[in-house]
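>>> have a look; sequence and predicted model below, questions after that.
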Amino acid sequence: MKKTIAVTFAIVSLATAGVLLAGCGSKEKKTEVTVFAAKSLNGVMDELCEKYNSEHPNVTFQTNYDSSGTLMTQIKEGAKCNIFFSAGVSQMDELQAGFDGGDIVEGSRRDLLNNQVCLVTWKGSDTKVTDFSNLSLAKNMALADQTVPVGQYTRKALINAGMAGSEYTEVDQLTDDVISKALGGLEINNCANVGAVASAVAEGANEVGTVYYSDTFGYEDQLDIIEQLPNSLTGDVIYPVAAVESDNISNEELEASEDFLTYLQSEEAVKLFEKYHFTVQ
């Protein structure tokens, strides 16, 4: 009897020691991944990070959502970022060209998603605007800044539709004043990101605005889509994502970032992206 108790105690002791050792190992491998993602990705990325973390408890996330131009500038100025998920190709291209102290990890970039620009109004607005071509019938418009991809796509659509004036051929030329004049004095509410545009229109502060189709998710009771702009006007709305490397990023973070990028292409992730009205490339 005593012998049996002794053996049992030894087994329990070994098992307990194993658990403690595993716990120590787990603690050593704790990794935090910082994700800088376009504002239009806020909802879906929160879900994706939570799901990934539930399956990989050693990896936690810090997220920063804003316009792609703002995020790009923050990264170039030294903000720590492991993954950059942009709503515009040009912002990713600029980072990939290299910046002080960092770069895009070679081979990690994926042009992952497509989206579509939508002209929206608030429910019950009784706006006279029936499509993008008669935008000038609105009294005012929420429009993302020139550094914000959705603002750039909207300006490109104005040029391609011949609504900006023949002398304007570049997106950077279309300041708010130029657009207002071209559209018969339409009042422009300059917004810092696409989320601000969606909120301004949903609250009735502005009659119309341009957002992504994904931004109408969750606003079904507040926003009406007047028109989904064709790619012939806006160009392809592509969302590239990549891992970022710099002097203050560890090998463990790089490995975790690469694994998360792989997860973003999984069947589970694809279903979530589609739920939020994105199209996976």
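Arrived safely, thanks for sending.
>>> from here on, just use CA atoms for contacts and neighbour counts.
Noted.
>>> quick one: contacts of stretch 102-114?
Contacts made with stretch 102-114 from outside it, assessed by Cα atoms under 8 Å, 6 or more residues apart in numbering, are listed as 76, 95-98, 236-247, 258, 265, 278-281.
>>> recalculate using a threshold of 6 Å.
96, 237-246, 279-281 (Cα atoms under 6 Å, 6 or more residues apart in numbering).
>>> and those, which two are the farthest apart?
246 and 279 (30.8 Å; Cα to Cα).
>>> residue 176 - nearest residue in space that isn't next to it in sequence?
Spatial nearest neighbour of residue 176, excluding adjacent residues (Cα to Cα, 6 or more residues apart in numbering): residue 188 at 6.3 Å.
>>> what helices or strands is the helix or strand containing the one you found leaning on?
With elements delineated by DSSP states H and E, residue 188 resides in strand 187-191, which encompasses its position. Using 3 or more Cα pairs under 6 Å, 6 or more residues apart in numbering; DSSP states H and E as the contact test, the elements touching strand 187-191 are strand 140-144.
>>> could you check the angle the strand it packs on makes with strand 187-191?
Computed with axes from the mean of the first three to the mean of the last three Cα atoms, to 10 degrees, the direction of strand 140-144 lies at 30 degrees from that of strand 187-191.
>>> hmm, back to that, and the next helix or strand past the strand holding residue 188?
For strand 187-191, the succeeding helix or strand toward the C-terminus, using DSSP H and E, is helix 194-202.
>>> helices or strands up against the helix or strand just after that following helix?
Tracing the chain C-terminally past helix 194-202 and defining elements by DSSP H and E, one meets strand 208-212 next. If you count contacts as 3+ Cα pairs under 6 Å, 6+ apart, strand 208-212 packs onto strand 117-122, strand 140-144.
>>> another one to put next to it:
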Amino acid sequence: MKRLFAALLLVLAASLPASAGSITVFAAASLTNALADCKTGFEAAHPGDTLALEFAASGTLLERLGTGAPCDVFVSADPETMTLAVDRRRVDGATRRVVALNDLVLAVPAGNPAKVDNLDSLSRGGVRRIGVGNPESVPAGRYAKRALQQKALWFALTSKLVYYPSVRHVLAALAKGEIDAGFVYATDAAAGRAVAVAAPVPLPSPVTYVAAVAAKAADPKMAAAFINYLASPEGVATLGRYGFAPPPQQ
């Protein structure tokens, strides 16, 4: 009986995936739809492995890392937030990798009631509320602030700016018609219903998403494998379906 039981245990062990594991990914809110699809592809390519995805503004996620929240992979929507994560030893800097690019756009509710057509038009009297991610924690907000500063509009529009905790909150406000215009990523505008792009927002360089293995990752090997997946042909193709541009050659 003991031999039979031992044999059954061996058969069961052999049938289980050798690398079965689970990791938690903290990612910028603008990646919500795309990474949900990447999760499916990664898990299919790694039987037994599972991903848990958590989304918020990059700055908010960095704060959560600082509180010791369980995390294996951090994906920020800008290099600056990732640099802070490295400096604060929240991630392993040696694993840092660009995984996607994006663009910032000025979006409006469908029908464009305020007739917004470029950054300068935001100064018109008919434009009363402009949604933007809080620059203190939301990369999209920082990108927008720089663009407006370059045109000497940031302070001129201060009374009209409405801060939101993430770019997805700006998108939701646009869809509900709660604001006359808002700064979101091109991928968000494409995915959002009842939202249209009024104009692209010129930036000195593209919106850049950076991933790294968390310093306290429970499974650094699997975390690195997921980052590699994002930069693989399959991962790039999946992200591309949601409008993200491939990263530069690394």
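That came through fine. Remember, predicted model here, so these are calculated numbers, not experimental data.
>>> returning to what we had before: how about residues contacting the strand holding residue 188 of the first structure?
Contacts made with strand 187-191 of the first structure from outside it, assessed by Cα under 6 Å, 6+ apart, are listed as 140-145.
>>> of the contacts of stretch 102-114 of the first structure, buried ones?
By the neighbour-count criterion of 16 or more other Cα atoms under 10 Å, these include these buried positions: 96, 237-246, 279-280.
>>> quick one: those residues as JSON lines, columns for secondary structure and distance to residue 41 of the first structure too.
What follows is these, written out as JSON lines (DSSP: H, G, I helix; E, B strand; the rest coil; distance: Cα to Cα, whole Å):
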{"residue": "96", "secondary structure": "helix", "distance to residue 41 of the first structure": "21"}
{"residue": "237", "secondary structure": "strand", "distance to residue 41 of the first structure": "13"}
{"residue": "238", "secondary structure": "strand", "distance to residue 41 of the first structure": "13"}
{"residue": "239", "secondary structure": "strand", "distance to residue 41 of the first structure": "10"}
{"residue": "240", "secondary structure": "strand", "distance to residue 41 of the first structure": "12"}
{"residue": "241", "secondary structure": "strand", "distance to residue 41 of the first structure": "12"}
{"residue": "242", "secondary structure": "strand", "distance to residue 41 of the first structure": "15"}
{"residue": "243", "secondary structure": "strand", "distance to residue 41 of the first structure": "16"}
{"residue": "244", "secondary structure": "strand", "distance to residue 41 of the first structure": "18"}
{"residue": "245", "secondary structure": "strand", "distance to residue 41 of the first structure": "22"}
{"residue": "246", "secondary structure": "strand", "distance to residue 41 of the first structure": "24"}
{"residue": "279", "secondary structure": "strand", "distance to residue 41 of the first structure": "13"}
{"residue": "280", "secondary structure": "strand", "distance to residue 41 of the first structure": "13"}
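>>> tabulate those residues (JSON lines), appending distance to residue 119 of the first structure.
Written out in JSON lines, the entries for these read as follows (distance: Cα to Cα, whole Å):
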{"residue": "96", "distance to residue 119 of the first structure": "31"}
{"residue": "237", "distance to residue 119 of the first structure": "15"}
{"residue": "238", "distance to residue 119 of the first structure": "18"}
{"residue": "239", "distance to residue 119 of the first structure": "20"}
{"residue": "240", "distance to residue 119 of the first structure": "23"}
{"residue": "241", "distance to residue 119 of the first structure": "26"}
{"residue": "242", "distance to residue 119 of the first structure": "29"}
{"residue": "243", "distance to residue 119 of the first structure": "32"}
{"residue": "244", "distance to residue 119 of the first structure": "33"}
{"residue": "245", "distance to residue 119 of the first structure": "37"}
{"residue": "246", "distance to residue 119 of the first structure": "39"}
{"residue": "279", "distance to residue 119 of the first structure": "19"}
{"residue": "280", "distance to residue 119 of the first structure": "22"}
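>>> looking at the residues you listed, spot the one nearest residue 131 of the first structure.
When those are compared for distance to residue 131 of the first structure, the smallest value, 19.4 Å, is given by residue 237; criterion: Cα to Cα.
>>> same question for whichever strand or helix holds residue 255 of the first structure: list its buried residues.
Residue 255 of the first structure is located in helix 251-263, with elements delineated by DSSP H and E. Buried residues in helix 251-263 of the first structure, counted by 16+ other Cα under 10 Å: 253-254, 256-258, 260-261, 263.
>>> quick one: the helices in the second structure?
Secondary structure of the second structure by DSSP state H: the helices cover 2-15, 32-45, 58-66, 79-87, 139-150, 167-175, 186-191, 220-231, 233-241.
>>> deepest of the ones you listed, which one?
A comparison of the helices of the second structure by mean neighbour count, using mean count of other Cα atoms under 10 Å, puts helix 167-175 on top with a mean of 24.
>>> neighbours around residue 155 of the second structure, how many?
Here the number of neighbours of residue 155 of the second structure (other Cα atoms under 10 Å) works out to 12.
>>> gap between the residue nearest the centre of the second structure and residue 239 of the second structure?
For the second structure, residue 28 is the residue whose C-alpha lies nearest the centre (Cα atoms, centre = their mean; 2.6 Å). Between residue 28 of the second structure and residue 239 of the second structure the computed distance is 14 Å (Cα to Cα, to the nearest Å).
>>> picking that back up, got TSV for the contacts of stretch 102-114 of the first structure, with distance to residue 56 of the first structure too?
Conversion of those to TSV gives the following (distance: Cα to Cα, whole Å):
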residue	distance to residue 56 of the first structure
96	29
237	31
238	28
239	25
240	24
241	21
242	20
243	18
244	21
245	22
246	24
279	26
280	24
281	26
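>>> right, I'll call it a day here.
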